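**Student:** dropping the sequence and predicted coords here.
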Amino acid sequence: MELQQMRYVLAVAETANFTRAAERCQVVQSALSHQIARLERELGARLFERTSRRVRLTPAGEAFLPAARQALDAAERARAEVAAASGELRGRLAIGAIPTVTAVDLPSALKGFHVRHPQVRITLRVGASDELAEQVRQGTLDIAFLGLPPSVRPKGVQGRALARGELVVVVAPGHPLADATGVDLHRLSQEVFVDFPAGTAARIQSDEAFAAAGVGREVAFEITNADLMARLVRLGLGIAMMPAAFVPELRDVRVVELSDPPTRVEHLVWSRLRPSPAAAAFMEALDAGGDRPPEGARAVRPPGH
């Protein structure tokens, strides 16, 4: 069994097409098909079901894929460790982030890291906190930036709190609350909301606040993209609650401060295993850069600071 065969299997699984997989791997399709067939003979099981219309994993293929990914990641990690020991940083840096991360200027941090370490392949995946934390646990991501209610702690990963901030309400410029101040949750319960999907950490922090106030609310639009949320708000279809430090990124909305605002804590998390050289270097760069949360977020110092 060879690492290249595993790369071919992974490419076919991700593209669901032998031709596109061969193009990705920069080999002719016949060579890729031959190597996968050779691997299947060695394993004694077919990894893919092939028809004229589709390619999909068999149960054996589904079982093989996670172990193949781990083997490829381990091989890449080994090469990166050797390069780091020789003074060269290379390999991959897979980062996850919530769409409203504010504790770090992530684009600038990525740019600076890329300039210093051009041999590192950087990827960024935006998603919900619980999904990102699970991907860190599985090793799909090296690190992730999460936003959680104060009562929730990341599980199964190492991490540290970066900043704590309050939520504010964003409304359309012509909304009756546009010029209001000190609005409470009882008043907001009369409004239609745009929010993140139910069950996500971003949604839970708001749901818990309304439950604690003894009132309910209507969430008519469940959105994962912050820019789309802001657009729906601008069109007057609903109001939204967002981190105060994030709303300066939005245009053409009015910000309403709450008298009893929910809060969230942003965390940086990484695997319980030793971070890769690239991940360790990136986290060191964040610390050395002295990143400060923007206005509306308050830095959270680790114990002893």
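**Tutor:** Alright, I've got the coordinates.
**Student:** drop to CA atoms for contacts and neighbour counts, all remaining ones
**Tutor:** Fine.
**Student:** residue boundaries of the helices in the stretch 51-200 of the chain?
**Tutor:** 59-85, 106-116, 129-138, 185-188 (DSSP state H, counting those that start in this stretch).
**Student:** which positions within the last one qualify as buried?
**Tutor:** Residues of helix 185-188 classed as buried: 185, 188 (neighbour count, 16 or more other CA atoms under 10 Å).
**Student:** also the first one?
**Tutor:** Judged by neighbour count using 16+ other CA under 10 Å, the buried positions of helix 59-85 are 61, 64, 65, 68, 69, 72, 73, 77, 80, 81, 84.
**Student:** what helix or strand does the residue of the chain positioned farthest from its centre sit in?
**Tutor:** The centre of the chain is farthest from one residue, residue 41, which by CA atoms, centre = their mean lies 38.0 Å away. Residue 41 belongs to helix 29-43 when elements are defined using DSSP states H and E.
**Student:** same check on residue 202?
**Tutor:** helix 201-212.
**Student:** can you give me the buried ones in that helix?
**Tutor:** Residues 201, 202, 203, 204, 205, 206, 207, 209, 210 are the ones in helix 201-212 that count as buried (16+ other CA under 10 Å).
**Student:** with distance to residue 255 added, can I get the residues you listed in CSV?
**Tutor:** Shown next, in CSV, are the buried residues of helix 201-212 (distance: CA to CA, whole Å):
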residue, distance to residue 255
201, 22
202, 18
203, 19
204, 21
205, 19
206, 16
207, 20
209, 19
210, 19
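**Student:** and which of those residues is nearest residue 56?
**Tutor:** Residue 56 has its nearest neighbour among those in residue 201, at 32.9 Å by CA to CA.
**Student:** touching, that closest one and residue 151? I think so.
**Tutor:** No: using CA atoms under 8 Å as the test, residue 201 is too far from residue 151 to be in contact (10.7 Å).
**Student:** OK, contacts around the closest residue to residue 123 other than its chain neighbours?
**Tutor:** Spatially, and ignoring its direct neighbours in sequence, residue 123 is nearest to residue 94 (4.9 Å; CA to CA, 6 or more residues apart in numbering). Listed by CA atoms under 8 Å, 6 or more residues apart in numbering, the contact partners of residue 94 are 122, 123, 124, 125, 140, 141, 142, 143.
**Student:** and the second one, how far from residue 107?
**Tutor:** Between residue 123 and residue 107 the distance is 12 Å, computed by CA to CA, to the nearest Å.
**Student:** who has more neighbours, these two?
**Tutor:** residue 123 (12 against 9; other CA atoms under 10 Å).
**Student:** OK, contacts around that one?
**Tutor:** Listed by CA under 8 Å, 6+ apart, the contact set of residue 123 reads 92, 93, 94, 95.
**Student:** just the buried subset of these, please.
**Tutor:** Neighbour-count burial within these applies to 92, 93, 94, 95; the criterion is 16+ other CA under 10 Å.
**Student:** try this one next to it:
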Amino acid sequence: MNLKQLSHVLALADTLNFNKAAQRMHLSQSALSKSIAALEAELGIQIFERNTARVEIAPTGQHVVLHARHLVSEATNFRKNIEYLKTGELGSVALGSGPFPAACFLDTGIKEFHRRHPTVSLNLRIDNWGNLLRGLLAGELDFFMADIRNLEDDARLDITPLGGVTVTLCCCRHHPLVAGDPTRVIPPRELLDYAFATVKLPPLMFLELKQSMGLDRSDTFAVNIECDDISLLNRIVPGSDIILATGNLLMADCFRNPEVVKLNVPMSRNRFGEWALVRIKDRTLTPSAALLADLLTELIRAGSLADDARYGIAENHPLNFVA
């Protein structure tokens, strides 16, 4: 028994006419008759009652026809789904992202991916790079995007650089550092007297930030609040004396709030982080995952370059970093 024989059965069941069924299946009438007779002999069941006047489905054949419809339909769907999988139009993707790239680009990327591939389901995990790496190695994620400067060399990983982010320091407009004048140039050492809030960042980033401000390595930012929920951090700023260290791209909406201002801090440069797309080197991405990875890579690289062009400051060039 094979699917071709079952298709022959359905053609005859639908038409109850050997000539019409043979035409539908692009066969000769004798070839169709032999195919059905062979299936009946294999099953030991009479599927059709036929004489010179008419063809009818035998009582014992009703069950065969019913299941043949199901099997042929499932086979058709299977072939269709395989084609979808090969083109990335069906399936699921498990994606991980650090909070910065997630807040900057993931919403735009997901909307565009869904517009192009509406049948693909997405499982999203926002976390720090360490937890994302563990999820990737455990097979829970297809790939992840994060700042990978603390990621040790690992021959198992395939790493695609994506870019970085320009940083801004924000506070409430009533903050003592601002003193009613948002344009006031803030001596970097004054920042050390206040608590910072930020997402979980590599220690190297804080070192680079201090160096760009001309602070000593021994100077320490009081990072009292670490949280990977960007929206929560944004809500902490108004009405507090907390300084939020975040990315310019993340604050576009928040800066429309008159209660939140940027601190005007001199910096020698303003581009930090090494975002990358990380996957298992010898693990082939599904077509759907590959399409999403390509889309996000293109989107983040373009956005990172645009962000750098607007806010980035050349190395060793002291300049206030007010947009």
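**Tutor:** Yep, that arrived. Quick caveat, the model's predicted, so the values are computed rather than measured.
**Student:** could I get the TM-score for this pair?
**Tutor:** In this superposition the chains share a TM-score of 0.59, using TM-score structural alignment, normalised by the length of structure 1; 217 aligned residues with a CA RMSD of 3.4 Å.
**Student:** for residue 256 of structure 1, state which of the buried residues of helix 201-212 of structure 1 is nearest.
**Tutor:** residue 206 (15.3 Å).
**Student:** how many neighbouring residues does the nearest residue to that closest one once chain neighbours are set aside have?
**Tutor:** Leaving out its chain neighbours, the residue that sits closest to residue 206 of structure 1 by CA to CA, 6+ apart is residue 262, at 6.4 Å. Counted with other CA under 10 Å, the neighbours of residue 262 of structure 1 add up to 22.
**Student:** and the one 5 residues further on, by the same measure?
**Tutor:** As a burial measure, the neighbour count of residue 267 of structure 1 was computed by other CA under 10 Å and equals 23.
**Student:** for it, which residues are in contact?
**Tutor:** Residue 267 of structure 1 neighbours (CA under 8 Å, 6+ apart): 145, 146, 147, 148, 159, 160, 161, 162, 163.
**Student:** now for residue 201 and residue 151 of structure 1: what residues contact both?
**Tutor:** By CA under 8 Å, 6+ apart, no residue touches both residue 201 of structure 1 and residue 151.
**Student:** for the residue lying closest to residue 103 of structure 1 once chain neighbours are set aside, give me its contacts.
**Tutor:** Nearest non-adjacent residue to residue 103 of structure 1, counting by CA to CA, 6+ apart: residue 293, 4.5 Å away. Residue 293 of structure 1 makes contacts with 102, 103, 104, 163, 245, 299, as judged by CA under 8 Å, 6+ apart.
**Student:** distance of the residue mapped onto residue 198 of structure 2 from structure 1 relative to residue 217 of structure 1?
**Tutor:** In structure 1, the residue matched to residue 198 of structure 2 (TM-score structural alignment) is residue 195. Distance, residue 195 of structure 1 to residue 217 of structure 1, by CA to CA: 11 Å.
**Student:** of those two, which one has the most company?
**Tutor:** Neighbour comparison, residue 195 of structure 1 and residue 217: the larger count goes to residue 195, with 24 against 16 (by other CA under 10 Å).
**Student:** against residue 222 of structure 1, how distant is that one?
**Tutor:** Residue 195 of structure 1 is 5 Å from residue 222 of structure 1, by CA to CA.
**Student:** quick one: residue 218 of structure 2 is in a strand?
**Tutor:** No: the assignment for residue 218 of structure 2, made by DSSP: H, G, I helix; E, B strand; the rest coil, is coil rather than a strand.
**Student:** neighbours of the residue mapped onto it from structure 1, how many?
**Tutor:** Aligning on TM-score structural alignment places residue 218 of structure 2 opposite residue 214 in structure 1. When neighbours are counted by other CA under 10 Å, residue 214 of structure 1 registers 10.
**Student:** what's near enough to touch residue 214 of structure 1?
**Tutor:** No contacts exist for residue 214 of structure 1 under CA under 8 Å, 6+ apart.
**Student:** and residue 172 of structure 1, what does it touch?
**Tutor:** With contacts taken as CA under 8 Å, 6+ apart, residue 172 of structure 1 has the following neighbours: 178, 233, 234, 235, 236, 239, 252, 253, 254.
**Student:** helices - which of those residues land there?
**Tutor:** Judged by DSSP state H, those include 233, 234 as members of helices.
**Student:** are any of the contacts of residue 172 of structure 1 buried, and which?
**Tutor:** 178, 233, 234, 236, 239, 253, 254.
**Student:** give me the distance between the alignment partner in structure 2 of the last one and residue 273 of structure 2.
**Tutor:** The reference is to residue 254 of structure 1. In structure 2, the residue matched to residue 254 of structure 1 (TM-score structural alignment) is residue 261. Distance, residue 261 of structure 2 to residue 273 of structure 2, by CA to CA: 23 Å.
**Student:** where do the strands of structure 2 begin and end?
**Tutor:** Using DSSP state E, the strands of structure 2 run over 48-50, 55-57, 91-97, 120-126, 143-147, 157-165, 167-172, 195-198, 222-226, 243-247, 260-262, 266-267, 272-280, 319-320.
**Student:** quick one: the last one aligns where in structure 1?
**Tutor:** Residue correspondence for strand 319-320 of structure 2 in structure 1, counting by TM-score structural alignment: none.
**Student:** what would the contacts of residue 172 of structure 1 look like in a markdown table with distance to residue 226 of structure 1?
**Tutor:** Converted to a markdown table, the contacts of residue 172 of structure 1 look like this (distance: CA to CA, whole Å):
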| residue | distance to residue 226 of structure 1 |
| --- | --- |
| 178 | 20 |
| 233 | 11 |
| 234 | 12 |
| 235 | 14 |
| 236 | 16 |
| 239 | 13 |
| 252 | 14 |
| 253 | 13 |
| 254 | 15 |
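**Student:** and the residue lying closest to residue 92 of structure 2 once chain neighbours are set aside, what is it in contact with?
**Tutor:** Spatial nearest neighbour of residue 92 of structure 2, excluding adjacent residues (CA to CA, 6+ apart): residue 121 at 4.6 Å. By CA under 8 Å, 6+ apart, the contact list for residue 121 of structure 2 reads 90, 91, 92, 93.
**Student:** repeat the analysis, applying 10 Å as the threshold.
**Tutor:** Neighbouring residues of residue 121 of structure 2 by CA atoms under 10 Å, 6 or more residues apart in numbering: 90, 91, 92, 93, 94, 114, 288.
**Student:** check residue 291 of structure 1 too.
**Tutor:** Neighbours of residue 291 of structure 1 in contact, by CA under 10 Å, 6+ apart: 103, 104, 105, 106, 109, 162, 285, 299.
**Student:** which among the residues you listed count as buried?
**Tutor:** 103, 104, 162, 299.
**Student:** farthest pair in the residues you listed?
**Tutor:** 104 and 299 (10.4 Å).
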